[in-house]
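In: kindly return the folded structure for what I paste below:
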Amino acid sequence: MSTQTELTGVAGWAVDVMERLGGPGAGLIIAAENLFPPLPSEVILPLAGFTASQGTFTVAGAIAWTTAGSVVGALLLYTLGAVFGRERFRKVWGMLPLVTLEDLDKTEAWFERHGTKAIFFGRMIPIFRSLISIPAGIERMPLPIFVGLTTAGSLIWNSLFVVAGYQLGENWHVVEQYADVFQKIVLVAVVLFVGWFVVSRVRRMQRDRAA
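Out: Okay, the predicted model is just below:
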């Protein structure tokens, strides 16, 4: 590959793994991305498309293997939630500041109503796509439904980025720029929500003490 020497850091490492192991290497990296969100799929997936454009494997193979990797990673986190269990999780939650078991009960009720949507659309939201598998495991969402929704959501997300990387070839990094903007928007929204939650919760505690 003519550009391999120009790729450094995560990008260089990912391309090296995919060139050595082929499609399974792409799947392995994406499975790791589910377990370690700092490995950004917004970089790995376009690189899989770029590597496919160099003839290492086909674009269909890249999509299939990365989607399989997404499902494997999600299943590992689902298992973690199932093994950890609801009662242990409630004990840990009860020791956290600014939250109550009532909050957890409401969250569980919301997940019960909208769990399928959360799993499907969650696969397309940075960071959240990894974490959402844990409550699914805790709540013991039926495995066929969890796998089906995870596969469908991952297939859409992965296909967009892999095909974009394939079409752009050596300009794959253009995808990363747009994905980075999207991720920042999501993170800002999360920070604002957390800020609002903390302020409202502190005020509520102050009112309860005064009463």
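
In: every contact and neighbour count from this point should use C-alpha atoms.
Out: OK.

In: helices of this structure, start to end?
Out: 9-21, 23-35, 41-53, 59-84, 86-94, 101-122, 128-131, 133-138, 143-168, 173-210 (DSSP state H).

In: how about the ones you listed in JSON lines, adding mean neighbour count?
Out: Compiled in JSON lines, the helices of the chain are given as follows (neighbours: other Cα atoms under 10 Å):
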{"stretch": "helix 9-21", "mean neighbour count": "16"}
{"stretch": "helix 23-35", "mean neighbour count": "24"}
{"stretch": "helix 41-53", "mean neighbour count": "28"}
{"stretch": "helix 59-84", "mean neighbour count": "22"}
{"stretch": "helix 86-94", "mean neighbour count": "13"}
{"stretch": "helix 101-122", "mean neighbour count": "15"}
{"stretch": "helix 128-131", "mean neighbour count": "20"}
{"stretch": "helix 133-138", "mean neighbour count": "24"}
{"stretch": "helix 143-168", "mean neighbour count": "20"}
{"stretch": "helix 173-210", "mean neighbour count": "13"}
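
In: for the comparison step, fold the sequence that follows:
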Amino acid sequence: MEQFIESTINQFGYLAITLLIAIENIFPPIPSELILTFAGFLTTNSKLTILGAILAATLGAGLGAAVLYWIGTFLDMPTLAKLVDSRLGRILHLRLKDFERAEYHFKKHGRLAVFLGRFVPVVRSLISVPAGMTKMPFGTFMLYSLAGAGIWNTVLIGFGHYAGKAWKQVMVVADDFKIIILVVLALAVLVGLGVHYLKKNKRKQAKSTEI
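Out: Now for the predicted structure:
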């Protein structure tokens, strides 16, 4: 698979990045880390640019997420369980526990799960299904999906670019780096919520003093 991905990106450039990332979003076993870091490396010795590779990858992520969201609008958990147990489900290596995990995160965190899910393998794909099942507004879903995907793509493509010929080593530390990103983002969200709460409180206090 590694050779196929490398030769496809080498031959078709941005189009290959978009299509491969879209497919990776729909079929989780395909490694996005390999696609993105190799694309980053190619920006050092081909006509590909970092910005172009990021945009192509983010477009692909959006397309893949939209397809799974659309599929989710036609599903419920019993139907999903039947699909997983079917021959097609076995061919695609689908597991019900992965969908249940994605559904759990979505029910618990909602929009935040869609955003943070982009940094977690398997969840980044499957989180789109419960979003579709619960009829989350499509515009909101895409906004959070593209924001998360854009950050993840930027990080890995950037790593691939600066690692140069050592780009494959980036994948070794990718799992640890995901944890760091999630912690940083979680802290950023908490700080953002805290600031929002304080501003809201100040506005309420200002209004009550005026009265």
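
In: which residues of the second structure does stretch 15-30 of the first structure align to?
Out: Under TM-score structural alignment, the counterpart of stretch 15-30 of the first structure in the second structure spans residues 6-21.

In: from start to finish, how long is that stretch in a straight line?
Out: Separation of the first and last residues of stretch 6-21 of the second structure by Cα to Cα, to the nearest Å is 13 Å.

In: OK, contacts around the most centrally placed residue in the first structure?
Out: Centroid check for the first structure by Cα atoms, centre = their mean gives residue 129 as the closest residue, at 2.8 Å. By Cα atoms under 8 Å, 6 or more residues apart in numbering, the contact list for residue 129 of the first structure reads 34, 119, 122-123.

In: separation between residue 138 of the second structure and residue 19 of the second structure?
Out: Taking Cα to Cα, one finds residue 138 of the second structure at 21 Å from residue 19 of the second structure.

In: typed the wrong thing, it's residue 46 of the second structure
Out: Residue 46 of the second structure sits 19 Å away from residue 19 of the second structure, going by Cα to Cα.

In: could you work out the most separated pair of the contacts of residue 129 of the first structure?
Out: When Cα to Cα is used, the two most widely separated members of the contacts of residue 129 of the first structure are 34 and 119, lying 13.5 Å apart.

In: can you tell me the closest non-neighbouring residue to residue 145 of the first structure?
Out: When the adjacent residues along the chain are set aside, residue 145 of the first structure lies closest to residue 116, with 7.9 Å between them (Cα to Cα, 6 or more residues apart in numbering).

In: which position in the second structure pairs with that neighbour?
Out: By TM-score structural alignment, residue 116 of the first structure lines up with residue 111.

In: so that match sits right up against residue 145, yeah?
Out: No - the criterion here is Cα atoms under 8 Å, and residue 111 of the second structure misses it with residue 145 at 9.0 Å.

In: intersection of neighbour lists for those two?
Out: Overlap of the contact sets of residue 111 of the second structure and residue 145 (by Cα under 8 Å, 6+ apart) is empty.

In: which part of the first structure matches stretch 125-135 of the second structure?
Out: With TM-score structural alignment as the criterion, stretch 125-135 of the second structure aligns to 130-140.

In: start and end of the matching stretch, how far apart?
Out: 16 Å.

In: ok, now stretch 18-29 of the first structure?
Out: The first residue of stretch 18-29 of the first structure is 9 Å away from its last residue (Cα to Cα).
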